[in-house]
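Q: Show me how the following folds:
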Amino acid sequence: MEFENILAQTKGRIHYITINRESKLNALNQATLAELHTALTQAFSNNNVGGIIITGAGTKAFVAGADISEFAGKDVDSGRRIAYDGQSRVFDVIAGGNKPVIAAVNGFALGGGLELAMACHIRIASDNAKMGLPEVTLGLIPGYGGTQRLTQLVGRGKALEMIMTADMVTAAEALQLGLVNHVVFQDDLLPKAEEIMNKILTRAPLALAAAIRAVNDAHADGVNGFDTEIEEFARCFGTKDFKEGVSAFLEKRKAEFKGE
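A: Sure, this is the predicted structure:
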């Protein structure tokens, strides 16, 4: 399928999604979010895809935020719909996906851009990256899960400081805070994301999906994550991949997982 605002291609078992609005610093308008929903759901349902890497076109920005021009003139009900649709159709789809998603953060990741990166399971940043949630400068708060995911990643106090001051943090600061997993030179950004993804793709696919569900339930309202872990652990025993993994371990050979 051809997209206007993103680039989507699969190489090997990795599906690459690039926000392709470089002249707009890859800002997320509604059309881009709709295309992201389509690209993500297709990738998650494609048995040939093992994982997804999301990045932005160019070197200046991953995603510099939402397209604020689309917010002008909107009322309370419209604002609620914008946040709900964005969260349910894109950001929660990523976070709850059955395959690993890595954000390769090149340059600015602000507002909806940082929220997009935080929805991913792993974040790699280039050394020129700057991240923040500046919504209060517009009389808003983050609406795509930012208040929740930033708190989970960096803690309540730092999350409130970043949100209320609207200050950006550097890549080095983000690494120290636990907001990103790794910081590398710009030219090494995609290779580092691919290195991590390729290592992940040697592991059992069904176990990866189970791990994502269990970790997500650590923060799910009204859910006991320990119970989820027990159930997901038990289900793994019914997979062919489990049998293959144990056999390979006992036979001192490399496991060949098939996601079954």
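Q: can we go C-alpha only for contacts and neighbour counts from here?
A: Noted.
Q: ok, the most centrally placed residue in the chain - contacts?
A: In the chain, the centroid-proximal residue (C-alpha atoms, centre = their mean) is Cys120; its distance is 1.4 Å. By C-alpha atoms under 8 Å, 6 or more residues apart in numbering, Cys120 lies in contact with 94-95, 100-103.
Q: Let's see that with 6 Å instead.
A: By C-alpha atoms under 6 Å, 6 or more residues apart in numbering, the contact set of Cys120 is 95, 101-103.
Q: any idea where the helices of the stretch 101-250 of the chain begin and end?
A: 112-119, 146-154, 156-165, 171-177, 189-200, 205-216, 225-236, 240-250 (DSSP state H, counting those that start in this stretch).
Q: So what touches the shortest one?
A: Spelled out, it's helix 171-177. Under C-alpha under 6 Å, 6+ apart, the answer for helix 171-177 is 127, 129-130, 154, 180.
Q: I'd like the structure of this one too, to check against the first:
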Amino acid sequence: MASPEHDLDPVREGRDPVDDIPHILDKDGVRLTVDDAVATVTLTNPAKRNAQSPALWRALTEAGRLLPGSVRVVLLRAEGKSFSAGLDRQAFTPEGFDGEPSFLDLARGSDAELDATIAGYQEAFTWWRRRDLVSIAAVQGHAIGAGFQLALACDLRVVADDVQFAMRETSLGLVPDLAGTHPLVGLVGYGRALEMCLTGRFVTAEEAVNTGLANLAVPRDQLDAAAHDLASAILAAPRDAVIETKALLQGVQDRTYDEQRAAERQSQSRRLRDLAGLGD
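A: As a prediction, the model looks like this:
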């Protein structure tokens, strides 16, 4: 990974911090760059506040598939004042997006077709929690609806002090369907998650940190640097230990206390044998 000076200078100069790194993917509002063990996925349509569309979701899915095996940490960030204002309202018009079925057309399809289409959309939000990666969302400004769910897709969230999360799907007669409900309940609990979704109210940086929705809040001009500092701290630990620890914590909700203790023993046995040179 580049030195801290390399990472921070572009931020101070007002340039995108990944401008000088070759792009692996750059289309439909998504750019992927890789610098050694760190990949950066950037939303690149600030003029529309990084509003989301099926094309953007396909690009996000492609970014996940293009990650080299050397990547250990993925940073998700966005250009402009807002992380993502959510689904592009054009989706709700009769014509929808060019070359795409409108939502009205989707509703007229069979149950199987509709389910398969939504499952395809969800793929853009699921790969961020792969056990061999740690994903960090750097979130500023508005993160609404699909934008909120994209931030929730990551393992960790660093937010700017101007962040405003909101889950607005219910107010539109819809439900959050982009894999965001499970992590939201896991982070803030059922009662608070239900209240957030049903009211669609804004959640500030202070509340996000206090409820566990965000790991850290910083001034807006320090957001990229804070996310890179967190990535560097994660990279300081051996990769296999990070993978085992993430797997242990991800499985907690599906295990009893005794099952979790057994999983700890099994994981530690693998680590000890590996450190002793006795692994497979």
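Q: Give me the TM-score for these two chains.
A: TM-score of the superposed chains, computed with TM-score structural alignment, normalised by the length of the first structure, equals 0.83; 239 aligned residues with a C-alpha RMSD of 2.3 Å.
Q: before we move on, back to that, now tabulate the contacts of Cys120 of the first structure in TSV and tack on distance to His37 of the first structure and neighbour count.
A: Converted to TSV, those look like this (distance: C-alpha to C-alpha, whole Å; neighbours: other C-alpha atoms under 10 Å):
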residue	distance to His37 of the first structure	neighbour count
Ala95	13	21
Val101	14	27
Ile102	16	25
Ala103	16	27
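Q: want to throw those into JSON lines with distance to Lys243 of the first structure?
A: Listed next are the contacts of Cys120 of the first structure as JSON lines, based on distance: C-alpha to C-alpha, whole Å:
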{"residue": "Ala95", "distance to Lys243 of the first structure": "28"}
{"residue": "Val101", "distance to Lys243 of the first structure": "26"}
{"residue": "Ile102", "distance to Lys243 of the first structure": "28"}
{"residue": "Ala103", "distance to Lys243 of the first structure": "32"}
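Q: If we only consider those, which is nearest to Ala248 of the first structure?
A: Ranked by distance to Ala248 of the first structure (C-alpha to C-alpha), the contacts of Cys120 of the first structure are led by Val101 at 26.9 Å.
Q: what about the closest one, distance to Ala214 of the first structure?
A: 16 Å (C-alpha to C-alpha, to the nearest Å).
Q: same thing with Thr18 of the first structure?
A: Going from Thr18 of the first structure to Ala214 of the first structure by C-alpha to C-alpha gives 28 Å.
Q: How about His121 of the first structure?
A: If you measure His121 of the first structure against Ala214 of the first structure using C-alpha to C-alpha, the figure is 13 Å.
Q: higher neighbour count, those two?
A: A direct count of neighbours by other C-alpha atoms under 10 Å for His121 of the first structure and Ala214 places Ala214 higher, at 22 against 18.
Q: Need the counterpart of the more buried one in the second structure.
A: Aligned counterpart of Ala214 of the first structure in the second structure: Leu248 (TM-score structural alignment).
Q: Quickly note the distance from its match to Arg255 of the second structure.
A: Leu248 of the second structure is 10 Å from Arg255 of the second structure, where distance means C-alpha to C-alpha.
Q: any shared contact partners between these two?
A: In contact with both Leu248 of the second structure and Arg255: no residue, using C-alpha under 6 Å, 6+ apart.
Q: Just name the most buried of the helices of the stretch 101-250 of the first structure.
A: A comparison of these by mean neighbour count, using mean count of other C-alpha atoms under 10 Å, puts helix 112-119 on top with a mean of 27.
Q: now what about stretch 75-93 of the first structure, what contacts it?
A: With C-alpha under 6 Å, 6+ apart, stretch 75-93 of the first structure has contacts from 37, 119, 143-144.
Q: Could I get the helices of the stretch 101-250 of the first structure in JSON lines, plus columns for distance to Ala27 of the first structure?
A: Compiled in JSON lines, the helices of the stretch 101-250 of the first structure are given as follows (distance: least, C-alpha to C-alpha, whole Å):
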{"stretch": "helix 112-119", "distance to Ala27 of the first structure": "8"}
{"stretch": "helix 146-154", "distance to Ala27 of the first structure": "16"}
{"stretch": "helix 156-165", "distance to Ala27 of the first structure": "19"}
{"stretch": "helix 171-177", "distance to Ala27 of the first structure": "20"}
{"stretch": "helix 189-200", "distance to Ala27 of the first structure": "20"}
{"stretch": "helix 205-216", "distance to Ala27 of the first structure": "27"}
{"stretch": "helix 225-236", "distance to Ala27 of the first structure": "35"}
{"stretch": "helix 240-250", "distance to Ala27 of the first structure": "41"}
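Q: how about these, which one is nearest Ala66 of the first structure?
A: Ala66 of the first structure lies closest to helix 112-119 among the helices of the stretch 101-250 of the first structure, at 5.3 Å (C-alpha to C-alpha).
Q: so that closest one corresponds to what in the second structure?
A: Aligning helix 112-119 of the first structure against the second structure (TM-score structural alignment) gives residues 146-153.
Q: Mean per-residue distance, the matching stretch versus the first structure.
A: In this overlay with the first structure, the average offset of stretch 146-153 of the second structure from its partner residues is 1.3 Å by mean C-alpha distance after the TM-score superposition for the first structure.
Q: can you give me the offset of that stretch from its chain's centre?
A: Centroid separation between stretch 146-153 of the second structure and its chain, computed with C-alpha atoms, centre = their mean, to the nearest Å, is 6 Å.
Q: so what's Gly113 of the first structure up against?
A: Gly113 of the first structure makes contact with 63-65, according to C-alpha under 6 Å, 6+ apart.
Q: swap the cut-off to 10 Å and go again
A: Counting by C-alpha atoms under 10 Å, 6 or more residues apart in numbering, Gly113 of the first structure touches 26-28, 56, 61-66, 105, 119, 131-133, 144, 146.
Q: Thanks a lot, see you next time.
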